[in-house]
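> sequence? don't have it. structure:
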């Protein structure tokens, strides 16, 4: 992949990865165990591949045990009967330890009893992005050699789960490719886009690299890849412009990295399991918001995928489909999850102009709104509204008819129709509509509505 194609991207990637990771201090060793922290590199040291494999276990989740030789593995807390999870960071422009790594590992070990191996390749990922890309194959080979030592100790290929962040997602794909797709699982957290969007399957992460491959996309219009690369691809908030992230370039570092790193923070939140991050298959984000994708029957039958450690993302169908785009909305801060609801309005009589109605859900001092548009000469309009509270905890539903600016006061009219709402996924056998209301009444009343504007 000639670097000339990406000369225009170099500035943003180079500046970007001041990718802000402040190095934390070394973990204090216990009397029994020597603890090793991530390395720090700088631009003058070049991009030699000095890889460290740091083992973390539930017995001491803050202590990274350096593993170099097979004998070292046997002298650590490594347990071959448990799952093994490798965490691979991405490009590090300033050669610093990822600021998210400690919390990520700690949360992972709280969620499951496993061997967690952090792959420290700060030296090989520092400086120029294109040099880091050139190190991907070398790093993939080195990780594969390390894995072969674990397999020799009795670890099964299907129990290996690799979690790769940004460029690290393609490293994970390379390792999976070397093992002919027989590793258990790969999770790509906003896989890197530059140099990979047009790459071959052998060069980037794809669904053939593990028994189950998933990817969480949060920055497809900048640093993340915009194409599906797994069995299930989560396009969060459409895959770009995450809530709470700066939208203006003068925000500097936050503008460059916030969307890209949101995938990491979403995954941490999912590991904490405070609420489900469930997604729905659809042809596009626009179609999802318009209420055209209300369940997961096609292609997942009755199981909707969700972010986290649940087996195969909760997808139970076999064989697994590939490159399925699924969509979900989130809030702007942890725990990020929302409950998606279908909202519909049925006019009693069609009108000669478009009818726009804003639906607002209120609950726990949080307000969410969506606009329903009913085309002229049609009676029905729908959409999807997201709120942090489940529908049973919504205290009030408001409907507001948006009159055309051409309508004079003397033309005041009465809009008569029916409003209905149901939580997603909508089951055709669930007795839908589940809740209904009027513009001024509780939404638990009958599915009838009358209002004058």
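Cool, the structure landed. Small disclaimer: the values here were computed from a predicted structure and weren't measured.
> Please make it C-alpha for all contacts and neighbour counts, starting now.
Fine.
> Who are the contact partners of residue 137?
The contact partners of residue 137, taken as C-alpha atoms under 8 Å, 6 or more residues apart in numbering, are 171, 174.
> how far away is the nearest residue to residue 302 once chain neighbours are set aside from residue 185?
Take residue 302 and drop its neighbours on the chain: the residue closest to it by C-alpha to C-alpha, 6 or more residues apart in numbering is residue 296, 5.9 Å away. According to C-alpha to C-alpha, to the nearest Å, residue 296 and residue 185 sit 22 Å apart.
> ok, second structure coming up, stack it against the first:
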């Protein structure tokens, strides 16, 4: 009887009960959807500082009906890539929160999970141009409402980087900026500039390559191309199949986490313009005087501070740097300059240990490439630490050949110098 009266009460006063607004969310699918395949559907979810937690879904043919879109502010699109499992990207919440806290912008999450979720990678690739066409339709309406192409910034992950490139190509490269986070390599490596992301697709194009030997794109694509740890194997990522699914995606995703780290501003990841990773490791590209007064470029969201300087150069720029194995990924680099006086040639590895006056000790990360030492010849090499020490009281070096057999040689040092690259005034 009580339940009956409650039911009658609800029916009589239903219209007086406040309705809870449901927030549009990123499409959440599963492996079953991937196996059966999904038809392309695109939704744009808008977040601003006025609605940071509950997105507003933009209406495709009536963008101006938006309650929160402010076309006088920067518009940042975030475009994900291939989704073989259908789940939302793990980094989605972080990039939304960090971008909105960094700047007062219109943040648009481009959800094409229906279309990207499939075990058939070719199908996802074919959908990229269709997504770009839909995005152009949205941008066209924003332009009519007062948006400037200069204020449009697209951040594309994997396939999303090429989608951003296709949109930029449709506007003849007049978009303000495109950031490509490890642009997809498979099925794109042989494409001409108009068939992939290219430096001509926006006024400024910065690219982070973190998996060039597998899922990423190896050659330069932007105004400036960053290659962390050489662009291939990232520290902390599994090196064998025993690492499970992480073995396949860890290096590829590292580009995203490096970009997120730049938004946290706990430390700046400095990159060194250079022709190759080998030259960088040999200490040939650590002089940033050509970039004064701004010094070397930094990775990530604030890379466009070097926009005017980089655009003025006729050819794309490659920049290399090393990282630690976990967030915030910063390394503290030193240039080690050694003169040896062994009569015979020595070949091996140097490890540096520094101690400050408080007794703190840090050890360098050993280079993967052996150095050659000759009598009275100076050798320069890059060495990095996961932690920075200021007032150094002691420097010690260890020399090893890493061989288990054969004679154990000592390296006789005539002179050595250690120079901080992060703090060159020391």
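Received, thanks. This one's a predicted model, so the numbers in the text were calculated from it and none came from an experiment.
> Give the other helices and strands that the longest helix anywhere in the first structure contacts.
Assignment by DSSP state H gives helix 253-272 as the longest helix of the first structure. Helices and strands touching helix 253-272 of the first structure, by 3 or more C-alpha pairs under 8 Å, 6 or more residues apart in numbering; DSSP states H and E, are helix 7-16, helix 101-111.
> Measure how far the last one is from the centre of its chain, please.
If I follow you right, that is helix 101-111 of the first structure. Mean-position distance between helix 101-111 of the first structure and its chain equals 17 Å (C-alpha atoms, centre = their mean, to the nearest Å).
> helices or strands up against it?
Using 3+ C-alpha pairs under 8 Å, 6+ apart, helix 101-111 of the first structure sits against strand 60-67, helix 253-272.
> Point to the residue nearest the middle of the second structure.
Nearest to the geometric centre of the second structure sits residue 255, at 3.1 Å (C-alpha atoms, centre = their mean).
> so where do the helices sit in the stretch 51-200 of the second structure?
With DSSP state H, counting those that start in this stretch as the criterion, the stretch 51-200 of the second structure has helices at 92-102, 113-116, 121-144, 159-170.
> Please produce TSV containing those, extended by distance to residue 222 of the second structure.
Shown next, in TSV, are the helices of the stretch 51-200 of the second structure (distance: least, C-alpha to C-alpha, whole Å):
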stretch	distance to residue 222 of the second structure
helix 92-102	22
helix 113-116	24
helix 121-144	19
helix 159-170	10
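> Figure out which of those is closest to residue 426 of the second structure.
helix 92-102 (30.8 Å; C-alpha to C-alpha).
> Where does that closest one end up in the first structure?
Per TM-score structural alignment, the counterpart of helix 92-102 of the second structure in the first structure is residues 101-111.
> number of nearby residues for residue 250 of the second structure?
Residues contacting residue 250 of the second structure under the criterion other C-alpha atoms under 10 Å number 20.
> Could you do residue 20 of the second structure as well?
6.
> Remind me which helix or strand it belongs to.
For residue 20 of the second structure, there is no helix or strand it lies in under DSSP states H and E.
> how near is it to residue 68 of the second structure?
From residue 20 of the second structure to residue 68 of the second structure the distance is 19 Å (C-alpha to C-alpha).
> what's the answer for residue 122 of the second structure, then?
36 Å.
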